[in-house]
Every structure is written in C-alpha cells, then in structure tokens.
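Trainee: next comes the sequence, and after it the predicted model I'd like to discuss.
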Amino acid sequence: MARRKRPLFARWYPDAAARLEERGLAAQRARLLAPLEGRVLEIGPGFGANFPHYPDTVTELVAVEPEEHFRDLARARADELGLKAAIIEGTAEALPVETGSFDAVVATAVLCSVDSQADALAEIARVLKPGGQLWGFEHVGSPGRARHAAEKVLDAVLWTHLNGGCHLSRDTLGAIRAAGFDTAGMSEERFAFLPFPVSKSTHLVGSARKPA
C-alpha cells in the first residue's frame, strides 16, 4: 500500500520538532539508540533527528523516507554529521530492501502515521534477521473508554489531517504483538515535554523482537 504524500507537513514540521528535541526528545533518542549494532534500517527518518544518536557499533545505516523534502534534509544532516547513510525513497508498507538482512529496524513516532500498521509491521518482520529487533517509541491510544473515544473523534475531524497522518487512538502494542513480535522489551512512559494532547498519551518505548 502506497503512503499518501504529505508535502505541507514535511515543510512545517522540522522547525516545530527542533524545539521538542531541545526539551527532551533528543535525550530520549540517545537512550533508545545506544544499544544498537550491526546493520540498521530506519523507517521515516524525517529530517534526520535520530542521526546524531547512532552509536559507532552501527556498521551500516539505511533510511527509507517517502517525502522528498525530508530526504533532502536527512541527506544534509548526514553530511553535516559525517554519517554514512543510504537515504532512499520508499514506504513502510513496501520497504525497498532485501528480506532478512537487518539486525535492527528503527521507527520513532512512525507507526502512528503509516497508512497500515499491519502491512508496515509485516514488512519490518520480513526485513529483520531472525532474532532481530524493532526499536522505537510511539504514543498510543488511551486505555480509558471515554478518552479513547475522544481521541478517535479528534483523529477523524482534525488531528490526523493536520499532523501528517498521525493518529492518537491506535493500539500499536496490539498491532506489534499481532505481527508476531515479542514485546517484553517495551515499556510504557509519558513524555510530559511534548505538546498537548500527546503529553497525556502513554508512549511505548524500547524494543520488540522477531522470533529466532
């Protein structure tokens, strides 16, 4: 399934996101990515916010990004950092890389906005080696019935349309488990430094393992 292009979002988002990096998101990325090693695929790198935080133990980085403007920004960021990264066009639902070839896949705040979580997670499972891990953080739908219903309404009428396809109400943990991943390495946190309403959302943080 092809992801819809969202060029307007790609234009305004980097400036807004830069402030969030300073408020705490950069530190979260650094903690998340520190254990990575080997060959890594990042899905939806955007303007390259994760790039400064990849450790030297990552031997190869491939990044798949559907938006042309984001690809340009990511390449500029990689050049600025002296980071060797292949930044290519593609979508999470149809990754243009070979099967079983990556030690880790990184997706930070991406599964909230893909067109199909099931298709994206099936592709992630396909490209990971046996025992490989999906690393990321994602805000997810609230457990309370009333709040979850409100999130669904907000997604339908406003939020998703203004924020690059982002959904507040998704059951991302359930989707990851349904795709066959072991989610023992994921925990729940709140990112109070994010703007409302995601500051009130539960975030999944950590890694999910593909069976060996």
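Mentor: Noted; the coordinates are in hand.

Trainee: drop to CA atoms for contacts and neighbour counts, all remaining ones
Mentor: Fine.

Trainee: going along the chain, name the strands of the chain.
Mentor: 38-43, 58-64, 85-88, 102-106, 128-140, 186-189, 202-209 (DSSP state E).

Trainee: which of these is buried the deepest?
Mentor: Mean neighbour count (mean count of other Cα atoms under 10 Å) peaks for strand 102-106 among the strands of the chain, with a mean of 24.

Trainee: follow-up on the earlier one: residue 195: which of the strands of the chain is closest?
Mentor: For those, proximity to residue 195 was assessed by Cα to Cα; strand 128-140 is nearest, at 12.2 Å.

Trainee: second structure follows, compare the two:
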Amino acid sequence: MTDLSHPIFARLYPRLDAASARAGGDALRAELLAGTSGRVLEVGAGYGANFAHYPPEVTEVVAVEPEPRLRAKAEGMAARAPVPVTVRPGLAEELDLDDGSFDVAVASLVLCSVRDPVRVLAELRRVLKPGGELRYYEHIKGSTPGKVRFQRWADAVWPLLAAGCHVSRPTDRWIAASGFTVRAERRFEFPASGLNPASPHVIGVAVRD
C-alpha cells in the first residue's frame, strides 16, 4: 500500500498552511532548507509547500507523499519549483529507495502523523549517505507540565481531525536516539501566542552517524 486517503484534510490543509505561511511559516521553511545541496529526499511532502524554498545547490528532490490529492497538488508545485523535483507515492515507513543514495533527508511537519515515527527515522537513516543530513521542522511535546497535559487531552481528538497528527510526540528525542548526531537545534513556539496544543516546535539539523 502506497496511498493513505484523507480527503477532507487534503482539501483543507493547503488553505490552513497558507495562513501559517503568512504568519511566519514560509520563513521557517526557508530556514529549514537553507544550505541544502545535492540529492534530497523529502518524506510527507504534502502539497509541495517546501519546493519553492530549495536552494540552487540542490540537484534533485525526490518527494514522497501517500495522500493522492495532496500528491496531485505537489506535482503542480514541482513543475514551478526552482530545482528538479520528482513526486512519487509511498509510505515513509517503507521507502522503495536504495541505501545511502541521498545527501539530505527532509522531514517537515510529518513525523507527528506517520504511524511509526521510529521506523521512519530508521528508513531515513538507511537512505542517507554516511555523514548525510536530516533536516527537520516538527511540532513536539511541550516543555511544561501544563502544556503536556493539554496536549494529552488534545490527542484524544486531534488525530481524528488532522489526518493522524499527534501533538504530544517527543520527536526531538527520538531523532537523537535514532543513529543521528544533532548538530544544530532550535525550539520555539509557533504561533507564539494563543491556546494551541501544537505550538511547541523544533527545527534542526542532524547528521547520520
């Protein structure tokens, strides 16, 4: 199986993400991808929001997206991207890609919603060259007891509304424990104000050991 269908979410997400982009999300995507080069794998590429931010040093992007409606939108975005982008179906847990075949792997707001994030990280490590980079931008488990409690309550319903997204995953800790050395990492709240269980975020670069 290479498709996961979420028709309502797929229709709503590009509109929601456009609002996020205007609030600062575009700058975060640009920060995530700054300095990338060579052959890049992006898992859970969605509708292709990252494509416009890849620098010219990137020779190819292979973008994997299991949701067919989002994937169709991503193909349109790929045609306008500043670097070559190939969009293909597939699950991040089961990448049909060769070992050590990428210079960079990108996980952008996706490890919250995959079924087995630890397995995904193992797959990303497998397809990276030794010394290859994992670039990640994810929302994560909060740092205060109150926020963590709020996220646990939210996770009772949030995944049903947001295509399996969980707001309380300690993704940053899983990355550090998955055969990567974290080289740079920044934690922040986005949006910076308001009552939002998904506001704790991390953006970082880790290197395959």
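Mentor: Received it, and whenever you're ready, just let me know what you need. Here the structure is a predicted model, which means the values were calculated and not measured.

Trainee: just to revisit the earlier point, would CSV of the strands of structure 1 with distance to residue 2 of structure 1 be doable?
Mentor: As requested, the strands of structure 1 are arranged in CSV below (distance: least, Cα to Cα, whole Å):
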stretch, distance to residue 2 of structure 1
strand 38-43, 14
strand 58-64, 13
strand 85-88, 15
strand 102-106, 20
strand 128-140, 21
strand 186-189, 28
strand 202-209, 25
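
Trainee: and the ones you listed: which comes nearest residue 94 of structure 1?
Mentor: strand 58-64 (10.1 Å).

Trainee: mean per-residue distance, the closest one to structure 2?
Mentor: For strand 58-64 of structure 1, the mean deviation from structure 2 after alignment is 0.5 Å (mean Cα distance after the TM-score superposition for structure 1).

Trainee: could you give the angle of that strand to strand 38-43?
Mentor: For strand 58-64 of structure 1 against strand 38-43, the angle by axes from the mean of the first three to the mean of the last three Cα atoms, to 10 degrees is 20 degrees.

Trainee: and strand 58-64 of structure 1, which stretch of structure 2?
Mentor: Counting by TM-score structural alignment, strand 58-64 of structure 1 falls onto residues 58-64 of structure 2.

Trainee: can you tell me what sits against the matching stretch?
Mentor: 36-45, 83-92 (Cα atoms under 8 Å, 6 or more residues apart in numbering).

Trainee: check the offset of that stretch from the chain's centre.
Mentor: 14 Å (Cα atoms, centre = their mean, to the nearest Å).

Trainee: for residue 16 of structure 1, see how far away residue 71 of structure 1 is.
Mentor: 18 Å (Cα to Cα, to the nearest Å).

Trainee: neighbour-wise, which of those two wins?
Mentor: Between residue 71 of structure 1 and residue 16, counted using other Cα atoms under 10 Å, the more crowded position is residue 71 (23 against 9).

Trainee: hmm, residue 86 and that one touching each other?
Mentor: No - applying Cα atoms under 8 Å as the test, residue 71 of structure 1 and residue 86 come out as separate, 10.3 Å apart.

Trainee: quickly note the distance from residue 61 of structure 1 to residue 32 of structure 1.
Mentor: Distance from residue 61 of structure 1 to residue 32 of structure 1, by Cα to Cα: 16 Å.

Trainee: just want the most central residue of structure 2.
Mentor: Residue closest to the mean C-alpha point of structure 2, counted by Cα atoms, centre = their mean, is residue 108 at 1.9 Å.

Trainee: touching, that one and residue 44? I think so.
Mentor: Yes - Residue 108 of structure 2 is within contact range of residue 44, at 7.5 Å (criterion: Cα under 8 Å).
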